[in-house]
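Engineer: Pasted the sequence and its predicted model underneath.
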Amino acid sequence: MVNELREMQDEVISIKRSITSSFHKCTLVRKDLTQFNAFIQKIGNDRELCFLACKKCEQNIQQALTVLGKSNNVLIIQEQSKTIPEQSKHNVRISSDIKETCGITNICVLPTGQVLVADWWNNNVKLLNQQYQVVSHCGVAAHAEDMCLITPSKVAVTVNDDDNNIHEVQFVTVNNSMLVTGRKLRFQHRCISTAHHEGDLFVTSGTALFKYTLGGKQVSKLYVDDSKEDSGKK
């Protein structure tokens, strides 16, 4: 009985520490979101800053969802009806995943209704059918950071691994419900977020925003934040 009480006491202490840690994380995330909301109000019509703001907002939201325990292997789908929003959960982990946990960093909905999921932890991209079941997947060279639609059946995926100096954009095509990897673009700077607009590819490094052609030729460097500690990696 004494041992059981000690185990229960240890469990209570562990839970209290976990709650304290979660509360601290929530406080930090709330502060970041509040500051970011104030920043958004001041952007105006600056297109480049709007792009950066959207990407930063996605990162903040993903961080908040992670703190709230709404990431990992579960993809949460919310469908808005005229009356009540419906929400469903779908496990996207597959047997060949190298990690027990999935890290969903981005999703992309195709015109067909199929969904592409970027899995950071398992270095892959997964294709879900309209019932949100994984029907195909393909590996990438490192962590899948972000994804954007290039054509109705092709996406560009940013792939990054600082330790192994991997900074790429991998093109992936959906062909008959199968994922096919195509060409890749390699860069000297980190590849974190990406967007496609009027035939140009925009890539962020965490401290800078670059504009490229789809062939990988740099058109311009649109924005640089030299105040960041990792500005040397841009």
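Structural biologist: Thanks, I have the structure now. Residues are numbered from 1 along each chain as shown.

Engineer: CA atoms for contacts and neighbours, from now on please.
Structural biologist: OK.

Engineer: quick one, what contacts Thr158?
Structural biologist: Ala144, Glu145, Asp146, Met147, His167, Glu168, Val169, Gln170, Cys191, Ile192, Ser193, Thr194 (Cα atoms under 8 Å, 6 or more residues apart in numbering).

Engineer: which parts of stretch 137-157 are buried?
Structural biologist: Within stretch 137-157, the residues scored as buried using 16 or more other Cα atoms under 10 Å are 137, 139-140, 142-150, 153-157.

Engineer: Switch the contacts of Thr158 over to JSON lines; also include secondary structure and distance to His90.
Structural biologist: Output for the contacts of Thr158, formatted as JSON lines (DSSP: H, G, I helix; E, B strand; the rest coil; distance: Cα to Cα, whole Å):
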{"residue": "Ala144", "secondary structure": "strand", "distance to His90": "20"}
{"residue": "Glu145", "secondary structure": "strand", "distance to His90": "21"}
{"residue": "Asp146", "secondary structure": "strand", "distance to His90": "20"}
{"residue": "Met147", "secondary structure": "strand", "distance to His90": "20"}
{"residue": "His167", "secondary structure": "strand", "distance to His90": "30"}
{"residue": "Glu168", "secondary structure": "strand", "distance to His90": "29"}
{"residue": "Val169", "secondary structure": "strand", "distance to His90": "27"}
{"residue": "Gln170", "secondary structure": "strand", "distance to His90": "26"}
{"residue": "Cys191", "secondary structure": "coil", "distance to His90": "28"}
{"residue": "Ile192", "secondary structure": "coil", "distance to His90": "26"}
{"residue": "Ser193", "secondary structure": "strand", "distance to His90": "25"}
{"residue": "Thr194", "secondary structure": "strand", "distance to His90": "26"}
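
Engineer: also this one, for the comparison:
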Amino acid sequence: MSNGKLVISDGFNMCVKLIDQANNVIMHVKLPSDPLSMCNISLDEVAVTVSDYKSLNEIHFLRVDARKIITIKHIQLNHLCYGIAHHKGCMFVTSGTSLLQYTTDGRLVKKLYEDKSSNFSVVGVAVSSDGKMIYVTDFTHGMLVTHSSIVT
């Protein structure tokens, strides 16, 4: 994180961990299923996608301070939640076939991109620091798809 804290997701143990400078686990927060992706929302907050690939499709918001992780809230989405990225109040979430833009309170803004050629054609997501480019990983075809000027 930009505040110097190291926060990692642990899919095997279904949790997010806070790590100190000596690489010791200071604290962990259990999640209801595997954490699939994580991004910074602010200096002390992260958002984590959690999905059981069936009915549990959520984004968990966690605040991180010097010694602890606090769950702030979680929102339920009606689609799989793989990748997540954040830029200036906008969250970008991938579903496997779509890239969707959300507000941080969980309101869908719009569908930005869709590729139904496979269930894994829209998985990972990143946003450039200026917000002008969005990068999406297509696991099925081994490609990085670049989108410009779609961030509002």
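Structural biologist: Cool, got the structure. A quick note: this is a predicted structure, and the numbers were derived from the prediction, not measured.

Engineer: Quantitatively, what TM-score do the chains reach?
Structural biologist: A TM-score of 0.75 describes the superposed chains when it is computed by TM-score structural alignment, normalised by the length of structure 2; 121 aligned residues with a Cα RMSD of 1.5 Å.

Engineer: ok, back up a step: tell me which of the contacts of Thr158 of structure 1 are still there in structure 2?
Structural biologist: Checking the contacts of Thr158 of structure 1 against structure 2 (both residues aligned by TM-score structural alignment, their matches' Cα atoms under 8 Å), the contacts still present are Ala144, Glu145, Asp146, Met147, His167, Glu168, Val169, Gln170, Cys191, Ile192, Ser193, Thr194.

Engineer: And those, which is closest to Gly113 of structure 1?
Structural biologist: Closest approach between these and Gly113 of structure 1, by Cα to Cα: Met147, at 16.4 Å.

Engineer: remind me, longest helix of structure 1?
Structural biologist: When structure 1 is parsed with DSSP state H, its longest helix is helix 2-40.

Engineer: could you say what helices and strands it packs with?
Structural biologist: helix 47-67 (3 or more Cα pairs under 8 Å, 6 or more residues apart in numbering; DSSP states H and E).

Engineer: and for the helix it packs on, what span of structure 2 is it aligned with?
Structural biologist: Mapping helix 47-67 of structure 1 onto structure 2 (TM-score structural alignment) gives no aligned residues.

Engineer: Next, the buried residues of that helix.
Structural biologist: Counting neighbours by 16+ other Cα under 10 Å, helix 47-67 of structure 1 gives Leu49, Phe51, Leu52, Ala53, Lys55, Cys57, Asn60, Gln62, Gln63, Ala64 as buried.

Engineer: what would those residues look like in a markdown table with distance to Asn91 of structure 1?
Structural biologist: Formatted as a markdown table, the buried residues of helix 47-67 of structure 1 follow (distance: Cα to Cα, whole Å):
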| residue | distance to Asn91 of structure 1 |
| --- | --- |
| Leu49 | 35 |
| Phe51 | 31 |
| Leu52 | 30 |
| Ala53 | 30 |
| Lys55 | 25 |
| Cys57 | 25 |
| Asn60 | 23 |
| Gln62 | 17 |
| Gln63 | 19 |
| Ala64 | 20 |
